[in-house]
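**Student:** Sequence plus predicted model, see below.
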Amino acid sequence: MAQYFEVHPENPQPRLLKQAAALLAGGGVLAVPTDSSYALVCRLDDKGAVDRIRRLRQIDDKHHLTLICSDLSELSSYAHVDNRQYRLLKLATPGPYTFILDATKEVPRRVSHPQRKTIGLRVPTRKSLLMLLQLHGAPLLATTLIAPGEEDALNDPQDIREQFERQIDAIVDDGACPRESTTVLDLTPMATGGDPVVLRQGSGPLTALGL
């Protein structure tokens, strides 16, 4: 049975999020709010938890998982970023964008794209998620929480509780999330002088990035 942590959206309670962070450290899979929808998250280096997430979502190893980072200082450990890419990242973070970048060797092969060796990265603005990241002390591996057979992401923690409370370890509830997905940009062409490629137009405005 999943533990349920109801936290304040503007002033999340550290006591509750410390308990959530402890579950992550012990190999847990959690549902957490993001800038777009709720997501399933776990430790990057926990193979068992990653496999559980893939089974819950019914996705294979070709589905991009995303690293959620607390700020840009963490990105260089997990992705190759040149000056052009970094300037664009700085414009867009924190915010509702997901970036596809070439993964470093710090990213386990099982969580990067098997052919391209890329990884998705994002830096959120959601206060409870940022506090959880800080308490955890490292980025979290994530995927949008979409029930098998459905197309729309879940954004209501009570719906998540009804559907998943016996399959995950905890739910962090700070209220409903927006339903609009993040904007996804592939920045890998920039490494060879090309331009970023818009893979999905979502809630992150392209004009803010000069695109």
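**Tutor:** All right, it came through fine. Source: prediction; values computed, not measured.

**Student:** Please count neighbours and contacts with C-alpha atoms only from this point.
**Tutor:** Noted.

**Student:** roughly how far apart are Gly28 and His136?
**Tutor:** Between Gly28 and His136 the computed distance is 12 Å (CA to CA, to the nearest Å).

**Student:** ditto for Asp35
**Tutor:** Asp35 is 19 Å from His136, by CA to CA.

**Student:** who's more crowded, the two?
**Tutor:** Asp35 (24 against 19; other CA atoms under 10 Å).

**Student:** what sits against the more buried one?
**Tutor:** Gly95, Pro96, Pro124, Thr125, Arg126, Cys177, Pro178, Thr182 (CA atoms under 8 Å, 6 or more residues apart in numbering).

**Student:** Okay, one more to line up with it:
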Amino acid sequence: MAKILKIYPENPQENLINEVVKTLENGGLIIYPSDTVYALGCDINNIKAMEKLAQIKKIRLDKAQFSIMCNDLSHLSAFTKPINTAVFRLLKNHVPGPFTFILEANKNLPLAYKGNKTIGIRVPDHPIPQLIVEKLGHPIASTSIKDDDEVIEYTTDPELIVEKYDHLVDIVIDSGYGDNLASTIVDVTSGEPEIIREGKGVL
């Protein structure tokens, strides 16, 4: 059964953030809030955790396109090819924020991402995931929680999230109601921004 931790953005308790980080380090899966919808996450360097994440999403890991959740742009050079000044300025002006930027991947991607030519980078404007990544020391893999409902695409109520994912994840962070608009996905691999999915973010 998942452990429910009530952590609010106004005053995130350090001991609870540390518990989340320890769970990630041990290969656990978490559900956490962001500046858009609630998301599923795990340590990008833990292949077993990544496989579990793919199983939950009912896809093969080698076909998965999980975003990398960062706390700032410092991780860019670790995972992506060099970008031009215009793209860097675009990113700098829009992160942290409700965007996923698709960039060309380099050869240093974690094992679970090997073979991917591109990578989605997220820097959410939300203290909880930022603190988690900061304390973990590297990004986490991330994917939005989708709803089976045809009308409501994303589950916003933490209690309903717990009901659905109770036996699938280790921790659910209850941070109150989430948003029901996902991030805007922007492909910048050509050097020019191309919006792939309209979401909460406006360029």
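**Tutor:** That came through fine. All values derive from a computational prediction rather than experimental measurement.

**Student:** TM-score for these two?
**Tutor:** Here the superposed chains carry a TM-score of 0.92, computed using TM-score structural alignment, normalised by the length of the second structure; 200 aligned residues with a CA RMSD of 1.7 Å.

**Student:** still on that earlier bit, just the buried members of the contacts of Asp35 of the first structure?
**Tutor:** Gly95, Pro96, Pro124, Thr125, Arg126, Cys177, Pro178, Thr182 (16 or more other CA atoms under 10 Å).

**Student:** now Thr100 of the second structure, what's its secondary structure?
**Tutor:** Assigned state for Thr100 of the second structure: strand (three-state reduction, DSSP: H, G, I helix; E, B strand; the rest coil).

**Student:** How about the contacts made by the aligned residue in the first structure for it?
**Tutor:** Counting by TM-score structural alignment, Thr100 of the second structure lines up with Thr98 in the first structure. Going by CA under 8 Å, 6+ apart, Thr98 of the first structure touches Thr66, Gly120, Leu121, Arg122, Thr182, Thr183, Val184, Leu185.

**Student:** In the second structure, what sits opposite the third one in the alignment?
**Tutor:** Aligned against the second structure by TM-score structural alignment, Leu121 of the first structure finds its counterpart in Ile121.

**Student:** My guess is that match contacts Ala105. True?
**Tutor:** No: judged on CA atoms under 8 Å, Ile121 of the second structure makes no contact with Ala105 at a distance of 10.3 Å.

**Student:** So for the two, which residue has more residues nearby?
**Tutor:** Ile121 (28 against 23).

**Student:** isn't there a helix covering the more buried one?
**Tutor:** No: applying three-state DSSP, one finds Ile121 of the second structure to be strand, outside a helix.

**Student:** list the contacts for it?
**Tutor:** Ser67, Ile68, Met69, Cys70, Thr100, Phe101, Ile102, Leu103.

**Student:** Leu65 of the first structure: what's it in contact with?
**Tutor:** Val111, Ser112, Ile119, Gly120, Leu141, Ala142, Thr143.

**Student:** Show me what the first one aligns to in the second structure.
**Tutor:** Okay, so that is Val111 of the first structure. Checking with TM-score structural alignment, Val111 of the first structure has Tyr113 as its match.

**Student:** Contacts only, for its match.
**Tutor:** Asp62.

**Student:** Give me the distance between it and Lys146 of the second structure.
**Tutor:** In terms of CA to CA, Tyr113 of the second structure sits 22 Å off from Lys146 of the second structure.

**Student:** can you check Lys92 of the second structure too?
**Tutor:** 28 Å.

**Student:** between the two, who's got more neighbours?
**Tutor:** When neighbours are counted by other CA under 10 Å, Lys92 of the second structure and Lys146 differ, and Lys146 comes out ahead with 19 against 12.

**Student:** What sits closest to that one if chain neighbours are left out?
**Tutor:** Tyr154 (4.8 Å; CA to CA, 6 or more residues apart in numbering).

**Student:** Please name the residues that touch Ala78 of the second structure.
**Tutor:** Asn106, Asn108, Leu109.

**Student:** Strands of the second structure, start to end?
**Tutor:** 3-6, 30-32, 39-43, 67-69, 99-104, 118-122, 140-144, 171-174, 184-187, 194-197 (DSSP state E).
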